[in-house]
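Asks: I'll drop the sequence and a predicted model, then ask my questions.
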Amino acid sequence: MSVSLSDILDCFEGVIPSVIATSDGDGRPNISYLSQVFHVDDAHVALSNQFFSKTAANVTRSGRATLLAVDGRSGDQYLLDLVFVRSERTGTLFRRMAAHLDAISSQHGMESVMALRSADIFRVEQCRPVPSPGPAPPPRDDRSAPEQLTFGAALAAELAFESDPDRMLDIVLDRLTTLPGFTNLMILVPDGSAARLTTLASRGYGNTGVGSEIAFNEGVIGIAAATGVAVRISDMSRGHRMFQAARATSGLVAERHIPVPGLADPQSQLGVPMLSRGRLAGVLFAESPHRFAFTREDERMLVMVGAQLAGHLGAAEQEGGDISAPASGIEARRSPISATGSFHVRYFAFDDSLFIDDAYVIKGVPGRLLFHLLSIHAEQGRIDFTNRELRLDPRLRLPDFKDNLETRLILLRRRLDEREAPVRLARPERGRIRLELRGTPCLSVISDLSGL
């Protein structure tokens, strides 16, 4: 009995390793485990080739192999008769497979060992089940393509009527949490150097983690950002078993450190790059304590939502600086301080980190922005500013192109609110920022490490 590949998609989730059998010129068999088997279409699969191995040599000679694939939900097994078609070292499929392997291995310090050499495409001549006396598999809980398309379309329509980028983030996260399995979510945005991602908003964690950082190429989030490819892992425990011995940890916790929100023992993770016009605007990330929490349709829906959000955030960046009123016309008045007393603000110029009353708040461009606003307030008593004047002020050293000022202001505002800081940022209208102070800020600058 032949089985369609589309009926055994759970075999290609990487939960249970597949086994490939080949033979050499003398008929001696060789059996190996495969890190990854990808479903290409109903007639083809792609196997990950990571090593120059006996398997590769045998396939080169005969062009044939037999694959044992195992359903990660039910344990059902299937034999696939394969005929080699070609190897790919570039292209969409190769990038997807490489990103998936990188995401697993990067969490455990095995990047170079698990590097993908090629995606080997095979034609499936026959797929047949291995008889099993076991019980029937549990019913699948996949959301259908129409359901996810309807959800994504409704969310896209809601975003289209929203002009406030801050509100857009909350809309996306709040709507996603209504879906089964989407209990733990994050939105992260890249910094100016395109080396790290910063948490902008989250749902489902005790600690929101606003301002926490993850490096590009680190885990599912960092790989999705670095490659521009969605990464979905249905069983994280396999990766833990494979790489736990090599896991590298550090006992050092820097003073300028905000814990990244995350589940202690996630089983499923999905990271989707938010792309617009080929540029990375951020990463949408979901995780779950359950295996198989996210389906292929979930991934496709999240790719659509991420692209919509990226486009809207990009438009907001362009529109946010349209107000052209000069600074002198923005009520250059003394701020009404709502409470007596003062608070101390320390700014470390070497990394733009900022502390309020000895508590770390933020670093990078948002830290530089806040100290800049407080410095002008101390000199002139002003509390109102425009995006336009900030973009044009050379002291802020914003990049000439794509400065992401709106996103950085959202990050700063959310971080100050989370810390219940004595200084907050309000948005009285589009393109304007207002300082809200509880007490008088006392400012100091530390230019190098000697001031620590």
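Replies: Ah, there it is.
Asks: going by C-alpha atoms from here, please, whenever you check contacts or count neighbours.
Replies: Will do.
Asks: which residues does the nearest residue to residue 165 once chain neighbours are set aside contact?
Replies: Once flanking residues are discounted, residue 165 sits nearest to residue 313: 5.9 Å by C-alpha to C-alpha, 6 or more residues apart in numbering. Applying C-alpha atoms under 8 Å, 6 or more residues apart in numbering, we find residue 313 in contact with 165, 281, 407.
Asks: tabulate the residues you listed in JSON lines, adding columns for neighbour count, secondary structure and distance to residue 196.
Replies: Formatted as JSON lines, those follow (neighbours: other C-alpha atoms under 10 Å; DSSP: H, G, I helix; E, B strand; the rest coil; distance: C-alpha to C-alpha, whole Å):
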{"residue": "165", "neighbour count": "21", "secondary structure": "helix", "distance to residue 196": "21"}
{"residue": "281", "neighbour count": "25", "secondary structure": "strand", "distance to residue 196": "12"}
{"residue": "407", "neighbour count": "21", "secondary structure": "helix", "distance to residue 196": "15"}
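Asks: next one for the comparison:
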Amino acid sequence: MSLRLSDLSACFEGVIPSIIATAAADGMPNISYLSHVVRVDEEHVALSNQFFAKTAANVRANPHVTLILVDCFTGDQFLLDIGFVRSVDVGPLFDKISLQLKASSAQVGMSEIMRLRSADIFRVRRIEKVPSPVEIAHAPTGDPISLPALSDAIRAIERQGEAGEIIDTLLSGVQHVLGYRNALVLIHDSHRGTLITTGSIGYERSGLGSEVVRGEGLIGAAAKSGQTIKVSDMSRVRRFGEAIGMETEENTTRAVAFPQLPTVMSQIAVPMVARGTVTGVLFIESPERLAFREEDEAALEILAGQAANALRASEREAAAAEPGQGSPVPEPAASGRDVRVVHHRIDDSVFVDGTYIVKGVAGTLLRLMLEWHLSDGRNEFTNREMRLAVGARMPEIKDNLETRLLLLRRRLEEKQAPIRIIRIGRGRVRLEAEGPLIFDAARESAVDDRR
């Protein structure tokens, strides 16, 4: 039976380097290693072109080219007779290879060196399996994805009406349909150019509130490009950019440590796209090498897309149904010890009894509720009044207020703060405290200005 490129999917994971053999016009051979070979379709492959001027010159002088691919599971080798078609240095294919190259090379500190010059496309004329003198290991066979289970997970996400429920249902689908135990959902904060961890499963520390800069690391690159990016074997490389320097002191840095899986071998970052806009990233880690198969990647993209659209619909439905303003009914006098809250306007960070809670838009929302509580004596507030209050300074708040409130609520719960934000209905929340509130809008110091 003749081999097809789709039969060689394990050869395109970038774990074992491929080899390209060319010859000059006078017949002098040349062999080079390739960092990336990508299957374009059943008849074409694309090769990363970074340094190899001799290889490029040979290809153009002599059309006879041989490519050796290696199955990363079994060690099977395949000889491909290929012919040069064209080079591309722009477009989706070039961007895909460039991003994958950047993701891999950055882990070994070579992101500024390993730059893609072009993606060279070749037509595959023939595929031949190289006979092995020893017995070849069998490729591991994972359980196939259950389409009924995937369909159920999609419908479950669609049924949810609140941001927290949508994110939790997405993570549940990742866990139960695909079997991955370590996953995060990060929501895009366009005001600060970051992605903020808003949902988490499988980590000793949840990482809620931890941030990744858009464009940096596997997660940031997926958000910026709108493309799924994965690393399949991390056994010989250090953890990627956003996870370097894991230990932080939150109260000093106003930053939450990014969660860590010490035994990670594979990572994948899947953009959550709604109507062409990246609203967040679904990030998954596995202790297994080559954990994410093509079908897993496709299923994750389906789930992430469904969640992104559900979050978008939820936000708009909530905005349309929100009451105008909270009730002015006064709150009964609180008993118990004083609860001191400090807000730093420079980054909108909030501390409760000296413990860092959150910053950015979520911090602004807590400040607003506290100010209204102290001035009006009420403890119930509407999303609409908060949306209007911060909209002039942060225009994008109209699209993701629900996720910011979710982050605030979850951080207060995780820190066991003496303040709680309770969702009491569509577009309405209640502020509860264990004692009288003392609010301090801190004057920024020189140290604050440097943060």
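Replies: Cool, got the structure. As the structure is a computational prediction, the values presented were derived from the model and not from experiment.
Asks: before we move on, back to that, tell me which of the contacts of residue 313 of the first structure persist in the second structure.
Replies: Retained contacts for the contacts of residue 313 of the first structure in the second structure, judged by both residues aligned by TM-score structural alignment, their matches' C-alpha atoms under 8 Å, are residue 165.
Asks: where along the stretch 101-250 of the second structure do the strands fall?
Replies: Assigned by DSSP state E, counting those that start in this stretch, the stretch 101-250 of the second structure shows strands spanning 118-129, 182-189, 194-201, 211-213, 229-231.
Asks: if we can go back for a sec, and the contacts of residue 313 of the first structure, which is closest to residue 306 of the first structure?
Replies: Of all the contacts of residue 313 of the first structure, residue 306 of the first structure sits closest to residue 281, with 9.0 Å by C-alpha to C-alpha.
Asks: what do we get in the second structure for residue 257 of the first structure?
Replies: Residue correspondence to the second structure (TM-score structural alignment): residue 257 of the first structure is matched to residue 255.
Asks: state the number of residues packed around the nearest residue to that match once chain neighbours are set aside.
Replies: Spatial nearest neighbour of residue 255 of the second structure, excluding adjacent residues (C-alpha to C-alpha, 6+ apart): residue 210 at 6.5 Å. Counted by other C-alpha atoms under 10 Å, the residues lying close to residue 210 of the second structure total 20.
Asks: wait, what's in contact with the residue of the first structure sitting at the aligned position of residue 210 of the second structure?
Replies: Taking TM-score structural alignment for the superposition, residue 210 of the second structure sits opposite residue 212 in the first structure. Residue 212 of the first structure makes contacts with 198-199, 257-260, as judged by C-alpha under 8 Å, 6+ apart.
Asks: state the distance from the residue lying closest to residue 384 of the first structure once chain neighbours are set aside to residue 336 of the first structure.
Replies: Sequence neighbours aside, residue 434 is the residue nearest to residue 384 of the first structure in space, at 4.5 Å (criterion: C-alpha to C-alpha, 6+ apart). To residue 336 of the first structure, residue 434 of the first structure is 12 Å away according to C-alpha to C-alpha, to the nearest Å.
Asks: could you do residue 148 of the first structure as well?
Replies: Taking C-alpha to C-alpha, one finds residue 148 of the first structure at 50 Å from residue 336 of the first structure.
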